[in-house]
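Q: what shape does this take:
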Amino acid sequence: MGTRSAEVNGYTKGTAPPPSPPPPPPSASRLAPKGGAAALRRALRHFFRRNLLVVLTVSGVLLGAALGMAVRRAELSRAQVTYLAFPGEMLLRMLKMVILPLVVCSLVSGAASLDTRSLGRLGGVAVSYFLVTTLVASCIGVVLAFIIKPGVGAGRLNTNGLLGLENVSSHKDTTDSFLDLARNLFPANLVAAAFRSYATDYKFVAVGNVSNGSLVYQKVPVGTEAEGMNILGLVLFAMVFGVALRKLGPEGEDLIRFFNAFNDTTMVLVSWIMWYVPFGIMFLVGSKIVEMEDVVLLVSSLGKYIFASILGHLIHGGIVLPLIYFGLTRKNPFTFLSGLIAPFTTAFATCSSSATLPSMMRCIEENNGVDKRISRFILPIGATVNMDGAAIFQCVAAVFIAQLNNTELNAGQIFTILVTATASSVGAAGIPAGGIITIAIILEAIGLPTHDLSLMLAVDWIVDRTTTVVNVEGDALGAGILHHINEKEMKKQKLQQEEGAELADVRVEAVANVQAEEETSPLVTHRKQTSDSTANMLEEKIDMESAL
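A: Here you go, the predicted model:
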């Protein structure tokens, strides 16, 4: 009985059962591919779910190129090409529709959310970054133009009509261009600034004595209104208005919340529009390929100009800007840029920094985690004044036209090109072919004719795409740099506050210990006891004397 009770499942207590033989291992040839395939499917599913919009946008560009090459053989009429471009036109109209509320509300809310000290510090860093990167871009353009010599061998295009383009009319003087820039900074009418900007025109006025025939016509500048949003004036007003709201304190909080809500609502609209981008981009690219005249002739004749411009964009966007970002943040710039593929694709397809702004703000906040206060402050300003890509091709174009006219540029003219390209890129409109207009300012400054700008227009649809990508890349990396600086400053302030709080606690504890020591000091207690006993003895003596 005892033996049976000491047995458990046929084995005596204290003795372990013999180990069971291990099961045969599964066939590696069967399970490894199956597990690897499942993991690959999960990874692909996760990738497409996370980057669906990026994949669709890039696919839209590729499908648009294929569509354009296929339809090009049909030799469509101009009306049919217009119909083909209609979905792309609708995309541009939707993106431009949200530019005004997005720029104004984001700048007001961004400036109002930053204290004056932080706003001044970040503003100074932003201005320095914009100036340095644009000046470096101008230097790259000039150096590449002198090395590659794009104007040598292209002189025959100056005399024949191979391009089928009319000469560009003469533009306004350089002085008037910069005066218009200053006037547009302070618009006389904010409502009109939403769709018009100030532009100087000229009229010829007769000066002299008509009777004796000494009549001379003098060119007089006249102020006119040009179609197009005055983005510079709106940006400056929104920034100052946001700072003023911050100064109001509690009285301005309701209005700040209004602009924040307005901006968030606009971003919701942007997120909806972004799902139409792949479809619209496909027809934008396809219609542009159909519109091309003789691509082989243009590329063979102006190939060195196109190559110099695009090479400058690759150097600046692929080497210089990432190095600046890495030097200031010690972070991988390409990891940062990998989250912005959709805005870069939009910039490539639309050729518009302003139209890319909604997509850039959404992706840089959601994918890269940039503080909304920083992105809403720097990106609208960058889309207006930071034009690194434009500075590169403007300098290449200026040297190209000089070589085309067999003009040797001296050191003074080269310096003028650098300074004028850097300054004029600030006022360049963030629209397709906007940089062509500012090339005229550079040509006027160095005394070169402007009628050769028709050559630039012939291939601008190629160069302008990489130009816009570099422009928006500079804005994005600038936002990343400001975000890093702001985070570093906030951590420093938090550390100082924690150290100050610890010192305050130490002071409070020291004072409490001193007070406790005084209250519990044996010397003080002894004195109290001695004084109390002396008082009691005096009172007893007085009572005895009064009794006698």
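
Q: from now on I want contacts and neighbour counts done on CA atoms only, so please keep to that.
A: Will do.

Q: buried residues of the host helix or strand of residue 88, list them for me.
A: In the assignment (DSSP states H and E), residue 88 maps to helix 86-97. Taking 16 or more other C-alpha atoms under 10 Å as the basis for neighbour counts, the residues of helix 86-97 that come out buried are 86-89, 91-92, 94-96.

Q: can you tell me what sits against stretch 322-338?
A: Counting contacts by C-alpha atoms under 8 Å, 6 or more residues apart in numbering, the residues outside stretch 322-338 that touch it are 368, 473, 477-478, 480-481, 484-485.

Q: next up, for comparison:
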Amino acid sequence: MDGIPSSPTKSSPDGLEMSSDSNLEIEVSEQSFILQLIKDNLLLVVTLTGVVCGTISGLILRNYQPSEDSILIISYPGEIFMRILKLIILPLVVSSLISCSASLNAKLNGKIAVKTLSYFVLTSFFNSCLGIILALLIHPGNQESKTTLELEKDKKIINVLDNFLDIGRNMFPDNIFQAFFQQTHTVYVPVKPLNKNDTLNNNTDFDNTNSESSFKMMRTLHPRDGSNNIGIIISCLVFGTVLGTIQPSTGEPVINFFRCIYEVVMKIMSGIMWLTPIGICSVICGKILSVNDLGIVIAQLGWFVFTVVIGLIIYQFIALQLLYFIIIRRNPFKFYWDLAPAMLTAFATASTAAALPVTFQCMDEKLKIDQRISRFILPIGCSINMDGTALFLSSATIFISQLNSMTLSASEIITVSLVSTAASMSSASVPSAALVLMLMMLTSIGCPVEDVSLLFAVDWLVDRCRTVNNMLGDCYASAIIEHYSRDELTAGERLPLHQEETKEAIKKNIQIMDQLC
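A: Okay, here's the model as predicted:
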């Protein structure tokens, strides 16, 4: 009986000690897990901190009405960051496209290209239809928005045919070196019409005293600043595909040269990445400070912004995730989370091309997407896959038609969906390119083109949101095309070996024939 009460008294302190030790171990393990999570996603954490700091700083500093020089100084680090990103875009695109297309045979390149273009067309058309449906349901357009905000008259001549012809001209540049910094663009210049008193030498002189009606607008081709991305991409794909068909002894050194360039650029990018928080903070803060009448703009065009953002959210969080899960059968949100640094960079820079180096790093290091696919699809997607832009164009066209109390027929709505799909795929991967395309959209259905100036007030925000969708569309396309091309990629890895064996067999047969002869 004496041992009965003594047993719990001795075991009780041991139990308490074991319980406290286990609790301590749990706390230590939780702390180590959190620290490891922060360490693994340190760049994402500091980048997100830069976004938050830039937004808060911009909203606070607006109350002090800083001067233009102050805003310029605040935006200066962001400007330098953007210039650095743009500096490495072309070497990255050229080296990645040539090296990846040369590593695949021509037949496989063709199959992947067809799958990629089909995917891009379908997703762009889906976004165009989504933008139309949301604009018709929410009805963001009203006369108050048009009368309250000041309109800027735009007398620029827009021709739908010229835009599509310019695409073809830029696809096949006449000077590959000029394509790196200029693209062909159709413009209309006033030319004095010929009459009996004019001579051939004075036709180019302009009489400013005459009215505009005395001049004839003549179509001319002028170079426009900005890299011709689509021409560079097609040239690199053709060069790389042909390079992969020549003898390895001749072509392999060239392929290794471009592979080396790609590795060097990515190594430089790994250091530049740590400047992202400062650059993003500066860009966002400066942009918020430079917007005039921010509250009035949001109040008057809030429903339009709401319509576009809702459409982008539906596509980003529902459509893409379902598509990824149904096809690949994996957790789509894990894929989405690993792209967070690229999304923040795309949001801050408002350019898919500027975010391309960060996107490459996420796809290669975190998501482990086959580099032959990511190097092939991402540069192409930067130029022709504009899912967010397609949604913006269709919804903005419906919005402006509602401002002017226009009721679009079924055929006009179909025209909007088709033209917005085609226009989005012809847009450049530069900030606010969609506003230029809006002129073509409105011309196709007879809407007043001067109302496009309303969209300038909110495009700085909407442009960033749709750029994120454009970038995500490229990344999800890479994962889906890789899934569908897995067998071809596996076979493609064995193809060079088969080619070498075939060449050796041919050489042996030739030697045998020489001996027999």
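
Q: let me see the TM-score of these two.
A: For these two chains in superposition, a TM-score of 0.87 is obtained (TM-score structural alignment, normalised by the length of the second structure); 470 aligned residues with a C-alpha RMSD of 2.2 Å.

Q: ok, back up a step: adding neighbour count, write the contacts of stretch 322-338 of the first structure out as a markdown table.
A: Rendered in a markdown table, the data for the contacts of stretch 322-338 of the first structure read as follows (neighbours: other C-alpha atoms under 10 Å):
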| residue | neighbour count |
| --- | --- |
| 368 | 16 |
| 473 | 25 |
| 477 | 21 |
| 478 | 26 |
| 480 | 27 |
| 481 | 25 |
| 484 | 19 |
| 485 | 17 |
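
Q: okay, among the residues you listed, which ones form the most distant pair?
A: Farthest-apart pair in those is 473 and 485; separation 18.4 Å (C-alpha to C-alpha).

Q: residue 68 of the second structure matches what in the first structure?
A: For residue 68 of the second structure, the aligned position in the first structure is occupied by residue 78, per TM-score structural alignment.

Q: and if you look at residue 135 of the second structure?
A: Aligned counterpart of residue 135 of the second structure in the first structure: residue 145 (TM-score structural alignment).

Q: in this structure that match contacts residue 401, no?
A: No: when contacts are counted by C-alpha atoms under 8 Å, residue 145 of the first structure is not listed as touching residue 401 (10.5 Å).

Q: give me the common contacts of those two.
A: Both residue 145 of the first structure and residue 401 lack any common contacting residue under the criterion C-alpha under 8 Å, 6+ apart.

Q: just to revisit the earlier point, report the mean deviation for the helix or strand following the helix holding residue 88 of the first structure after fitting onto the second structure.
A: Scanning forward in sequence from helix 86-97 of the first structure by DSSP H and E, the next helix or strand is helix 99-113. When the second structure is superposed, helix 99-113 of the first structure averages 0.6 Å from its matched positions, counting by mean C-alpha distance after the TM-score superposition for the first structure.

Q: ok, residue 397 of the second structure to residue 113 of the second structure distance?
A: Distance, residue 397 of the second structure to residue 113 of the second structure, using C-alpha to C-alpha, to the nearest Å: 31 Å.

Q: between the two, tell me which one has more neighbours.
A: The neighbour count for residue 397 of the second structure versus residue 113, taken as other C-alpha atoms under 10 Å, is higher for residue 397 (25 against 16).

Q: any idea which element that one lies in?
A: Secondary structure assignment for residue 397 of the second structure, by DSSP H and E: helix 387-403.

Q: show me which residues of whichever helix or strand comes after that helix are buried.
A: Secondary structure here is assigned by DSSP H and E; on that basis, the next helix or strand after helix 387-403 of the second structure toward the C-terminus is helix 410-425. By neighbour count, and taking 16+ other C-alpha under 10 Å as the criterion, the buried residues in helix 410-425 of the second structure are 413, 415-425.

Q: now for helix 410-425 of the second structure, which elements pack on it?
A: If you count contacts as 3 or more C-alpha pairs under 8 Å, 6 or more residues apart in numbering; DSSP states H and E, helix 410-425 of the second structure packs onto helix 106-138, helix 371-384, helix 387-403, helix 433-445.

Q: what's the most buried one of those helices?
A: Here the criterion is mean neighbour count by mean count of other C-alpha atoms under 10 Å, and of these the winner is helix 387-403, at a mean of 28.

Q: on that earlier part again, spatially nearest residue to the match of residue 135 of the second structure (excluding sequence neighbours)?
A: Residue nearest to residue 145 of the first structure in three dimensions, not counting chain neighbours: residue 396, with 5.2 Å by C-alpha to C-alpha, 6 or more residues apart in numbering.

Q: confirm that residue 199 of the first structure sits in a strand.
A: Yes: the assignment for residue 199 of the first structure (DSSP: H, G, I helix; E, B strand; the rest coil) places it in a strand.

Q: show me what it lines up with in the second structure.
A: With TM-score structural alignment as the criterion, residue 199 of the first structure pairs with residue 185.
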